[in-house]
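Novice: just coords:
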């Protein structure tokens, strides 16, 4: 019986070849940052308040003029087509059905126009990596043309984290045949059959730009996260010229960077350490959240990802000042285990857990959590 995110994680690892499961679960170096994300969230306690009317519980919030049913969304994750063919569209549709936002990664395996059309009624944001400024500008223009509501610039990947599990597993695209890979595929026939039918995933948003040589080099840069390291604070002015909507930065942990972002006119921040996949010595996202919240003084919304596994984790982040959280690995576990139904089930499980936590805390609406900082320690 699959009841929670951890159940779906175990089910996903049974469904996926080891190199794919390790790609999802893996982290940088020794995995210390990943474990801090989980342990620091687990260490936070919420003190219930009693004899409050919770006969009705409203988990909805307003973000950039749009209503979300719940204070969480689907984070941008790359290579979703490796988890399940059409994974990007399946996740977008699950988010739309749940009434929460979906953020599409530059490293998606479906064209951004296809994903937008697959869940046209949903709130969709576009995440941006900058490997090549011409390619990035082309992606931004396409996202604007087909109705993505916000642009999320990921800023914590000037170079790829040292993900040793991927190195040990020989993870690369295209796949290089080895006896170990062959055995991995043979022992996971359902996944292998789906991949055989759909073909190996590619970075679909890069194939429409430039000549074949340029496309190949940019795709290789994306896989290895070889980003344009000349992208600095002043580069945001360049993005603003191409993107008129809300612009968010994803991957901040330092309060001074938050203040600089505010001064640069950024519309929102996502406190994140990339799920522990970049700097292993980085602090947990939840421990960095309060200082970032204090730095911006409520002038822009602050979101968080990295380590959220329970609805109570969502409540903890909100109590510490987050507007909402984004979910990465949990959604991939659901997608791997049961496809679209699994993704929907994970969102529903987190929603049910959040409502239960709110009732137990005596909170009937999200603002009750946001005003309960004194109950958090």
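Specialist: Thanks, I have the structure now. Being a predicted model, the structure only gives us computed values, none of them experimental.

Novice: rest of the way, CA atoms for contacts and neighbours
Specialist: OK.

Novice: out of everything not next to it in sequence, what's closest to the residue of the chain most remote from its centre?
Specialist: For the chain, the largest distance from the centre (C-alpha atoms, centre = their mean) belongs to residue 51, which lies 36.6 Å off. With C-alpha to C-alpha, 6 or more residues apart in numbering as the criterion, residue 51 has its nearest non-adjacent residue at 7.3 Å, and that residue is residue 362.

Novice: so who does that neighbour touch?
Specialist: 48, 49, 50, 51, 52, 53, 54 (C-alpha atoms under 8 Å, 6 or more residues apart in numbering).

Novice: go with 6 Å
Specialist: Counting by C-alpha atoms under 6 Å, 6 or more residues apart in numbering, residue 362 touches 49, 50, 52.

Novice: structure B:
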């Protein structure tokens, strides 16, 4: 039995990935901004939510099937958009999209992916979602949306919380880039990770293929970094939602919501769904965890739109807790990245299998047979202090 097959938890997949993926790319996944307080709180706060166990309940005929943004899903989990995915494993976005498609859950491709929209579309058979950053070059954004439409992407995820880049110290210290700079340190890393290196030598996808060749100012690698750094739009406003919806012609989910007032603004400006998210703790360090603010955001929007959540989900129990607090679905980022780093497409599948098994068992022990029936009645207690109390601020 392989190490991948023996892995029973997401943390065990993480340990395998750490051995196989070069440090700068592993650190990219396993890090937050500044002190990483919000990054840690994202997962730690789930442990403060206690579940209500029920017994002598018929547990036969259980189902995890649901819908996410109107699409059928085998469980309430989608793969979140993550940058540099193709640096965790060669052609990583293609591998993750294939695993998601076979498993019956949505896959979301990042603007800052290594494999392009076209690469993923050519190697999958089911429409996927595309995540969009608004950039200053609106001509490029128009073309990007049009490319997503041509690839038959079924939804856009508009990320609103990256107008300016957070203080990501690990990335700066590691000299993160795509393709990586061949410093003596990185050459040494490749020698220690020969399987990763050989796979990378076998693919032509080493840089941000959604950008290079599609923007004159970033037409070669020497100009890419400067162009990207200058493009995130500090003047982003709510009116962009309507503009994106009109251009795309399909559902637009707004990601990066962490405040009830922002949630109401997103809905008022046409969001077809919102994702409660602090960018995995990689933007504003000291912000609350996603799970902490989820209930008040659900209350703020009521039935006006579906609310999803990402950040800190490491198990099927975390998925159930999020559903109990009102989420219609969850997005996983690091959990599938560690599976990808541990074993490529098979590793992503293993991550999804782990979460599905944990979710099914937890749901049964909570006395439920249908994931859509999970709610506040499945929570025994929430040991999180109120967000507006002195103890409620994560740092």
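Specialist: Everything's here; your move. Note that this is a predicted model, so its numbers are computed, not measured.

Novice: Next, the TM-score between them, please.
Specialist: Once superposed, the chains reach a TM-score of 0.95 (TM-score structural alignment, normalised by the length of the first structure), with 376 aligned residues with a C-alpha RMSD of 1.9 Å.

Novice: about what we covered before: trace the residue farthest from the centre of the first structure over to the second structure, please.
Specialist: Here residue 51 of the first structure is matched to residue 56 in the second structure, going by TM-score structural alignment.

Novice: What separation do you get for the aligned partner of residue 360 of the second structure in the first structure and residue 372 of the first structure?
Specialist: In the first structure, residue 360 of the second structure lines up with residue 355, judged by TM-score structural alignment. Per C-alpha to C-alpha, to the nearest Å, residue 355 of the first structure is found 16 Å from residue 372 of the first structure.

Novice: same deal with residue 32 of the first structure?
Specialist: Distance from residue 32 of the first structure to residue 372 of the first structure, counting by C-alpha to C-alpha: 30 Å.

Novice: now stretch 95-114 of the second structure: which residue numbers in the first structure?
Specialist: Across the first structure, the stretch matching stretch 95-114 of the second structure (TM-score structural alignment) is residues 90-109.

Novice: and that stretch, which residues are buried?
Specialist: For stretch 90-109 of the first structure, burial by neighbour count (16 or more other C-alpha atoms under 10 Å) applies to 90-96, 98-109.

Novice: Residue 172 of the second structure - how many residues pack around it?
Specialist: The number of residues packed near residue 172 of the second structure is 11, by other C-alpha atoms under 10 Å.

Novice: same check, this time on residue 209 of the second structure
Specialist: If you count neighbours by other C-alpha under 10 Å, residue 209 of the second structure ends up with 18.

Novice: Check the spacing between it and residue 97 of the second structure real quick.
Specialist: For residue 209 of the second structure, the distance to residue 97 of the second structure equals 16 Å [C-alpha to C-alpha].

Novice: ranges for the strands of the stretch 151-300 of the second structure?
Specialist: For the stretch 151-300 of the second structure, the strands defined by DSSP state E, counting those that start in this stretch cover 155-159, 252-257, 273-276.

Novice: Need the ones you listed in CSV (columns: distance to residue 237 of the second structure and mean neighbour count).
Specialist: What follows is these, written out as CSV (distance: least, C-alpha to C-alpha, whole Å; neighbours: other C-alpha atoms under 10 Å):
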stretch, distance to residue 237 of the second structure, mean neighbour count
strand 155-159, 12, 25
strand 252-257, 12, 27
strand 273-276, 16, 27
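
Novice: quick one on the thing from earlier: looking at residue 355 and residue 372 of the first structure, which one has more neighbours?
Specialist: Taking neighbours as other C-alpha under 10 Å, residue 355 of the first structure and residue 372 compare with residue 355 leading, 24 against 20.

Novice: what secondary structure does the match of residue 51 of the first structure sit in?
Specialist: Assigned state for residue 56 of the second structure: coil (three-state reduction, DSSP: H, G, I helix; E, B strand; the rest coil).
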